[in-house]
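Asker: compute the structure for the input listed below.
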Amino acid sequence: MSRLLRFIGHRLYTTWATFWFVMPFVLTYPLQWALSRRPQWHRYLHTLNRYWSKLFIRMWGMPVEVVRKHPLPAGQPCVYVANHSSYIDIPLLFKTIPGWLNIMGKSSLAKVPIWGPIFGRAYITVDRDSAISRGRAMVQARRTLEAGRSVVIFPEGAISKTPGQQLEPFKDGAFQLAIAAGVPVVPITMPLNHRFMPDVDGLRVRYSPLAIILHEPIPTTNLTAADALALKQQVYTTIASALRPEAGGIPEPSTWRGPGPQLASPAAPSPQQPELLANRH
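Answerer: Purely as a prediction, here's the structure:
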């Protein structure tokens, strides 16, 4: 009975969360589409997206812990560098970071029906497997910073395979960009997003507290391209320091059925098997 009640609870909460994500978008879609058509209106589109994010995160009902280790640089654009662990990373960033942001997302986001073209026109999209696309995205990001608009980049390039436990290796672009533009880097850790909506097949939503930590900005004044590697390592260490390994892993799928038959664990290889194992791999 407890398994059935938990299953029903998960389904009801998933329906509630989906409703409050979709309903405001549907109601504001004509306005979002119109604002996305002209670059000079993108500032207002971002403001609308920020209020949309604030609304549905509030309606989801879970507590959100926001930690600001240091005031953000006033009147200066920054490169915000965040770990990537969930589909809700972007809304939480929009909710938390003030000002008119540009964000670099994977090119597949622009292909999502209805919402994708709006995102593709208003923000930066990049195909990580294309050197031309990566170069074009960095040019767009540099122009964004020169116009006084901050940029958000996920340096892992994709959602982590071990969210909450370990970061994927960082790519160099965000740090080369910050140094070239002479703007601060602000590391951001989101240690719990994967507990709410993990990167899995299908839709899996679980009521779970969220947290976002904005670390102290790291200035890039007087740094050169040769310092990009050290800057990358400093940011990696900073973001990783605020992960919460005890909250690592993703929530299991819910089911109303009882546990199925246990599969036998594979036998440990014997000392006589190394050649066979090598051939299998």
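
Asker: hey, let's count contacts and neighbours off CA atoms from now on
Answerer: Fine.

Asker: which parts of the protein are strands?
Answerer: Here the chain has its strands, by DSSP state E, at 64-68, 79-82, 101-106, 124-126, 150-153, 185-189, 210-214.

Asker: can I get these in TSV including mean neighbour count and distance to residue 18?
Answerer: Rendered in TSV, the data for those read as follows (neighbours: other C-alpha atoms under 10 Å; distance: least, C-alpha to C-alpha, whole Å):
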stretch	mean neighbour count	distance to residue 18
strand 64-68	13	18
strand 79-82	26	25
strand 101-106	21	22
strand 124-126	23	25
strand 150-153	24	25
strand 185-189	25	25
strand 210-214	20	17
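
Asker: just so I know, which of those strands lies nearest residue 225?
Answerer: Across the strands of the chain, residue 225 has its closest neighbour in strand 185-189 (14.5 Å, C-alpha to C-alpha).

Asker: and the closest one, what does it pack against?
Answerer: Counting contacts by 3 or more C-alpha pairs under 8 Å, 6 or more residues apart in numbering; DSSP states H and E, the secondary-structure elements packed against strand 185-189 are strand 79-82, strand 210-214, helix 228-241.

Asker: dump the ones you listed to a markdown table, plus distance to residue 221.
Answerer: As requested, these are exported to a markdown table (distance: least, C-alpha to C-alpha, whole Å):
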| stretch | distance to residue 221 |
| --- | --- |
| strand 79-82 | 13 |
| strand 210-214 | 20 |
| helix 228-241 | 12 |
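
Asker: another one to check against the first:
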Amino acid sequence: MIKLLRKIHLFYSALIFLFFVLLFWPFFYFGTRNPKYYSFLNKARTSFSFLVTATTGIFFNFQFEKKLDKNQTYIYCANHSSNLDIIVFCLLAKGRYHFMGKEELKKNPVLGIFFKTIDIAVSRESKISSFRAFKKAGENLENGMSLIIFPEGRIDDVYPPVLQEFKNGPFRLAIDYNIPIVPVSVVNLWQFMWDNGLKYGTRPGIVDIYVHEPISTVTLAGDNADVLKDEVFKKINSKL
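Answerer: Just a heads-up that it's a prediction; the model follows:
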């Protein structure tokens, strides 16, 4: 019975998602036409994310170790266990921000419009693609756009999810550009929607998100990337 209810909720959620995609599509299209509209685009993404999750009965409890500065540029790093992780950060991040994700997202019928414009797609199998992606991310950081990245690189096949090894890229960026890193523990979202929800369905409820205190990188050198990576890994994993 529970499995059936979760499948029904998944179907209902898909319909809600499709409805709001169609409703917001003109705003998304307009916002992606020119970088000067990206602040407007992110506000549209925030509104879209709130309406989709609220209508499907999924709410977020954000706990902050320290209040974030809305005028500060950050690199947000989080564990990745659900497609809804993107929505989490559309609600959490303020001002100008962008995502970095896998190359395949360019072909996604919804996310493709973002990953061809404001967001950055990267092929981790290609060193040239990775170089270009992180170069672009560095330019965006210099221009005051916060970066949201899932350093595991993908949603793993393990269920229940276990935090996987991090890639080095975001930590080198943080040091090279003196950008503070915000570790974020998405504690229990997988219980409401793991991966794309197709295997176990979805359900409503309250998701706990723990936002750790930002880690300053001003005094770190390039060879400290592994140390920073390990520190962020431990902080995120401590709340999972």
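
Asker: and of the helices and strands packed on strand 185-189 of structure 1, who's closest to residue 113 of structure 1?
Answerer: Ranking those by distance to residue 113 of structure 1, with C-alpha to C-alpha as the measure, places strand 79-82 first at 26.1 Å.

Asker: I'd like to know which of the helices and strands packed on strand 185-189 of structure 1 is closest to residue 60 of structure 1.
Answerer: Of all those, the one in closest proximity to residue 60 of structure 1, counting by C-alpha to C-alpha, is strand 210-214 (11.1 Å).

Asker: in structure 2, which residue range corresponds to the closest one?
Answerer: Following TM-score structural alignment, the partner segment of strand 210-214 of structure 1 in structure 2 covers residues 207-211.

Asker: now the longest helix along structure 2: how far from the chain's centre is it?
Answerer: If you go by DSSP state H, structure 2 has its longest helix at helix 2-31. Its chain's C-alpha centre lies 18 Å from the corresponding centre of helix 2-31 of structure 2 when counted by C-alpha atoms, centre = their mean, to the nearest Å.

Asker: out of the strands of structure 1, the one nearest residue 5 of structure 1 is which?
Answerer: Set against residue 5 of structure 1 and scored by C-alpha to C-alpha, the strands of structure 1 come closest in strand 210-214, at 24.2 Å.

Asker: same for that closest one, what does it pack against?
Answerer: Contact partners of strand 210-214 of structure 1 among helices and strands, from 3+ C-alpha pairs under 8 Å, 6+ apart: strand 64-68, strand 185-189, helix 193-196.

Asker: right, and these - which one's nearest residue 215 of structure 1?
Answerer: strand 185-189 (5.4 Å).

Asker: counterpart of residue 163 of structure 2 over in structure 1?
Answerer: Aligned counterpart of residue 163 of structure 2 in structure 1: residue 167 (TM-score structural alignment).

Asker: return the residues in contact with its match.
Answerer: Residue 167 of structure 1 makes contact with 83, 156, 160, 240 under the criterion C-alpha atoms under 8 Å, 6 or more residues apart in numbering.

Asker: tell me which of those residues persist in structure 2.
Answerer: Contacts retained in structure 2 from these (both residues aligned by TM-score structural alignment, their matches' C-alpha atoms under 8 Å), given in the numbering of the listed structure: 83, 156, 240.

Asker: a markdown table for these, including distance to residue 46 of structure 1?
Answerer: A markdown table is the format used below for those (distance: C-alpha to C-alpha, whole Å):
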| residue | distance to residue 46 of structure 1 |
| --- | --- |
| 83 | 21 |
| 156 | 24 |
| 240 | 29 |
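
Asker: can you redo the strands of structure 1 as CSV with distance to residue 234 of structure 1?
Answerer: Formatted as CSV, the strands of structure 1 follow (distance: least, C-alpha to C-alpha, whole Å):
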stretch, distance to residue 234 of structure 1
strand 64-68, 18
strand 79-82, 12
strand 101-106, 21
strand 124-126, 25
strand 150-153, 16
strand 185-189, 9
strand 210-214, 15
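
Asker: closest to residue 12 of structure 1 out of these?
Answerer: Closest of those to residue 12 of structure 1 is strand 210-214, at 19.8 Å (criterion: C-alpha to C-alpha).

Asker: quick one: that closest one to structure 2 mean distance?
Answerer: Once the two are superposed, strand 210-214 of structure 1 sits an average of 1.0 Å from its aligned residues in structure 2 (mean C-alpha distance after the TM-score superposition for structure 1).

Asker: which outside residues touch stretch 231-238 of structure 1?
Answerer: In this structure, residues lying in contact with stretch 231-238 of structure 1 by C-alpha under 8 Å, 6+ apart are 170, 172, 175, 187, 215.

Asker: list the contacts of the alignment partner in structure 2 of the fourth one.
Answerer: Under the alignment (TM-score structural alignment), residue 187 of structure 1 pairs with residue 183 of structure 2. Residues in contact with residue 183 of structure 2, defined by C-alpha under 8 Å, 6+ apart, are 76, 77, 78, 211, 212, 213, 214, 232, 235, 236.

Asker: before we move on, the earlier item: which one of the helices and strands packed on strand 185-189 of structure 1 lies closest to residue 183 of structure 1?
Answerer: With distances scored as C-alpha to C-alpha, the stretch of these nearest to residue 183 of structure 1 is strand 79-82 (6.9 Å).
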